[in-house]
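> with the sequence up front, the predicted model follows.
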Amino acid sequence: MLDVMKLAVAIGAFAASATASAVAGAVDLRGGYGYGYGYGHGHGGGGHGNKTCKHKPLVNSKALQASIRAPALLNGSQTLLNFAYSYPDRNRLMGGGGHNATVKYLVSQLEALDGYYTVELQPFSAVVHAGATFSLFIDGANTSAGVFDYTGSGDVTGTLVVVANQGCELTDYPSTLSGNIALIQRGACEFGLKSAYAGASGAKGALIYNNIPGGLDGTLGVPPRPEGDYVPTLGLSQDQGAELVASIAAGTTHNATLIVDAQVENRTTHNVLATSNCGALNTTLMLGAHTDSVAAGPGINDDGSGTIGILEVAKHLAKYRVNNAVRFGFWSGEEEGDLGSNHYVDSLSPAGLADIRAYLNFDMIASPNFIHAIYDGDGSSFNESGPAGSGEIEKFFEEYFVSAGENFTATAFDGRSDYAPFIENGIPAGGTFTGAEQIKTAEEALQFGGTAGEPTDANYHGPGDTVDNLDVGAFVLHAKGIAASVAKYATSFESLPPKGLKKRSVAGGVGRKRRAGKKGRKTAI
């Protein structure tokens, strides 16, 4: 049984153009609602159809896809942007005003569908990096830099000392670091490990420089960690770091001052769960997208696009009957390390886990310099597969893009988004992705258009992640792909291996350590 708070009263629907000012009371989600404990779906075979589904036609893929249209996707995205901009922080960070308004909006939209779904709020609490002010001076000159979430705070000065290799072993940190500032190259291990090792070696602070063109920021990961506390940690571009390393090797001494004031808070937040009131619960299809942004921006592609994409499919699915129950998970806390999806999966009983026949994840589906990427479920591209059935899901999405006359490519199935806890529990999974901070290759530019040598989303985790920078064509294509996948698996799971087969489909995925974060941001890889 899930430990959830079940919504007990209906909430009036918001218009698609609603703004956060209209739901300013959403900061306290408990206010004005009645709640009861308990998970309303129950385990067991067979269907649980009611009068909301009994006389509806069976879901039809072409019809469901046709109902997904650009204006609705853009209106929904604008609503999320309005929520963010109605608060001083101008973001939808987990547990903040913009995010709470998002949660309340989702509940209202789902509850307005004439009882088609059982809608629930699942609360949890976590530490959040709410922002930071910072400055960097090198040899007295004000220097541009990025900041890492969960950085330590302080006003520290010391000599720059180059760390050996990529700083992934404690032995890479020389004794001369004591009382000084570590200069570390990105790569091979988590940013947080580098900061903690720097502190454990006596460094006052750390500068991590990029190993690809461009500046660098990210997250150290939610503290604490066993290697030690984080020191004040800022990011440099590849050019800045390489110039400093070469200069130090030539015998020049450089001094750095890091002034960092980080705000770290404990917040309560909510997942939103919506389960169809028809279809067999013991063969449930689950879909997910995350509802939170980073502190730096409103997160309209990351992952407002996935949120609105699955919401639109959920709204139009309510016109139909399904054979298999469909559950939509709107996750909080992904940007802090997949917190909401992990909390949900950890709360499930073995029977509840067994009921989920497949999980589909949609995180960033409207990137401006897009690729059409599919999670590498069979491991054929990245040698890291999902549980048995994931390869078949990958093949389904390949066939979808072919049928739409579009090229596709694979993206690593490495656990850096909300599908991670599902695949770690043997649930077949898949989904699509249009790119984040990674640089588009010349080959990808030939496949998908756009500009080689630039990020697939130059606004990733920044203030420019707004409606204006969404690619509408990619958004519609991937949202229709969501609709196609729901129509297929809500009707039948015959194309997947038998239920209960937990072995992964190729070597390389079994027993891997969970990696914090997603899409390269949370780790240094």
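Received the coordinates, thanks.
> only C-alpha atoms from now on, for both contacts and neighbour counts.
Will do.
> residue boundaries of the strands in the stretch 151-300 of the chain?
With strands called from DSSP state E, counting those that start in this stretch, the stretch 151-300 of the chain shows them at 154-162, 181-185, 205-209, 218-219, 233-236, 255-276, 280-290.
> tell me the angle the second one makes with strand 154-162.
The one in question is strand 181-185. 60 degrees (axes from the mean of the first three to the mean of the last three C-alpha atoms, to 10 degrees).
> also the longest one?
Going by the same axes, to 10 degrees, strand 255-276 is angled at 110 degrees with respect to strand 154-162.
> ok, residue 376 touching residue 411?
Yes - look at residue 376 against residue 411 with C-alpha atoms under 8 Å: they come within range, at 5.7 Å.
> what does stretch 440-451 contact?
369-372, 407-408, 452-456 (C-alpha atoms under 8 Å, 6 or more residues apart in numbering).
> alongside the first one, take a look at this:
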Amino acid sequence: MKSAIVVAAALATSASASAFAPRQSGFGHGYPPHGNETSNHKPLVDSKALQASITADALVNGSQTLLDFAYSFPDRNRLIGGGGHNATVEYLVSTLESLDGYYTVETQAFSTVVHIGATWSLFIGGANTSSGVFDYTASGNVTGNLVAVANLGCDLSDYPSTVAGNIALISRGTCQFGLKSVYAGNSGAVGALIYDNIPGDDTLTGTLGVPPRPEGPYVPTLGLTLDQGTALVASLSSGTIINANLNVDAQVENRTTHNVIATTNHGALNTTLLIGAHTDSVAAGPGINDDGSGTIGILEVAKQLAKYRVNNAVRFGFWSGEEEGELGSYLYVDSLSASGRENIRAYLNFDMIASPNYIHALYDGDGSTFNQTGPAGSAEIEHLFEAYFTAAGENFTATAFDGRSDYAPFIEVGIPAGGSFTGAEQIKTAEEAELFGGTAGVPTDVNYHGPGDTVDNLAVDAFVLHAKGIAASVAEYATTFASLPPKTAVKKRRSDEMSRSRKEGRKGRKVMM
């Protein structure tokens, strides 16, 4: 069942659905192999040659182009519907259309509510206190006593009756930030403070998810560090009464944005490989690792692939609205017919592949690490990437199929998926530092969702390694899907985990819970 968030997004797209101009043979339909004379005279794609064509200079230059787009506008970001993101979309379309007709390039428009910024203050016990703000928080100037919420605030029974008219103090963990804010309001609280569950000097930020939620409206919601939160809980447990004031002015707008879809004009459409990355940033920064790195990584592969012939059609999806809850990728999957979904033999996702304190993480398609397998074929995709990193002499680890990036709608409908990722806000462990170098006890991307997510803070060595991994996977599956299980009818698979992700409207490794 679609959540209110996704239903709202779908309703918002209905007026602009005509902006999605499908290729003549049609997305969502089964067609025989197609081709053109120019492509037929090209050599069949070669993995080593395609990998060799991916260079550090091209990746860095492409990333600088995205940064220049962001910095050309006062908000200095690539938030959907803003100048920096619109320039990104135009750049992708013009670049892909310049490749001598190798691709059919389409755009898919949709509209949604966007959090564009906020001003806020927090006074605790009369003292001005540092805090972070959550995207889509309600506005308001509220005052009340702090009331500690039991457990993690993921059940209405965790909220004591004394929270009514006061401000809920809640630990991060298990469930979404948005659910905590709604449950605080449903329990009568006038505001909420959510404190981190991992150490660090930065106050907790994130998103509550695009409203409305089915459970109810948000209350003004700010974030604290773990040290701040635990100190307040300790004081409250000793009987101290602590008064607080939250003053939040959040700005939201309804904006229109676009996916960009590019499909090779040859290769079998009924065995299509789809590669995706998201093109948008949060309001706080230009998003050059998140996910400019994935955007430029797959764009460079698309450019170099145009030198070759492929057996299977290859489609590149540049998704918008990921930071608002994978809106663009959900829209795309929902727009496909049953046969169109079945025609996609595999989906590969690349979201943050140049983190400065990186890990080399592969989606756990076989479930051997997180006990949650992807659809049939996902294990084989994971093993392909394992073989690539092994051949490159690099260690690798697993990351969960937790539904928090643009692969979510694909695995929900049974399409095998995989990909790689280098880390976001999570703290690098000593074991990971041993495997990958870098610094333990520090986030894998300390600039995550901030103004420091720029070209200067990309790990270029990781960027090149993962981009060449994209090339290796594209070369393999553009040639043959023989390593995957036989194609069967795609059936929807909406697990509880995926439903939670979709309701939240947030991606996985990104701060959502």
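Perfect, I can see it now. Because the structure is a prediction, the values reported are computed rather than measured.
> picking that back up, buried only: go through the contacts of stretch 440-451 of the first structure for me.
Using 16 or more other C-alpha atoms under 10 Å as the burial test, the contacts of stretch 440-451 of the first structure include 369-372, 408, 452, 454-456 as buried.
> circling back to that earlier point, just checking, which of the contacts of stretch 440-451 of the first structure belong to strands?
Among the contacts of stretch 440-451 of the first structure, none falls in strands (DSSP state E).
> the counterpart of residue 234 of the second structure in the first structure: neighbour count?
Alignment note: residue 234 of the second structure maps to residue 246 in the first structure; criterion TM-score structural alignment. As a burial measure, residue 246 of the first structure scores 11 neighbours (other C-alpha atoms under 10 Å).
> and for the one 10 residues further on?
Taking other C-alpha under 10 Å as the criterion, the count of residues near residue 256 of the first structure is 23.
> same deal with residue 238 of the second structure?
Residues near residue 238 of the second structure, counting by other C-alpha under 10 Å: 8.
> do you know how far it is from residue 131 of the second structure?
Distance of residue 238 of the second structure to residue 131 of the second structure, computed by C-alpha to C-alpha, to the nearest Å: 24 Å.
> for the stretch 1-150 of the second structure, just list every one of the strands.
With DSSP E, counting those that start in this stretch as the criterion, the stretch 1-150 of the second structure has strands spanning 103-124, 127-128, 132-135, 140-148.
> which of those strands is buried the deepest?
Most buried of the strands of the stretch 1-150 of the second structure, by mean neighbour count (mean count of other C-alpha atoms under 10 Å): strand 132-135, with a mean of 24.
> where does that one end up in the first structure?
So strand 132-135 of the second structure sits over residues 146-149 in the first structure, by TM-score structural alignment.
> stretch 383-395 of the second structure too?
Against the first structure, stretch 383-395 of the second structure falls on residues 395-407 (TM-score structural alignment).
> repeat that for stretch 94-107 of the second structure.
Using TM-score structural alignment, stretch 94-107 of the second structure lines up with residues 108-121 of the first structure.
> repeat that for stretch 328-338 of the second structure.
Going by TM-score structural alignment: stretch 328-338 of the second structure matches residues 340-350.
> how many other residues sit next to the counterpart of residue 493 of the first structure in the second structure?
Here residue 493 of the first structure is matched to residue 481 in the second structure, going by TM-score structural alignment. Residue 481 of the second structure has 19 neighbouring residues, counting by other C-alpha under 10 Å.
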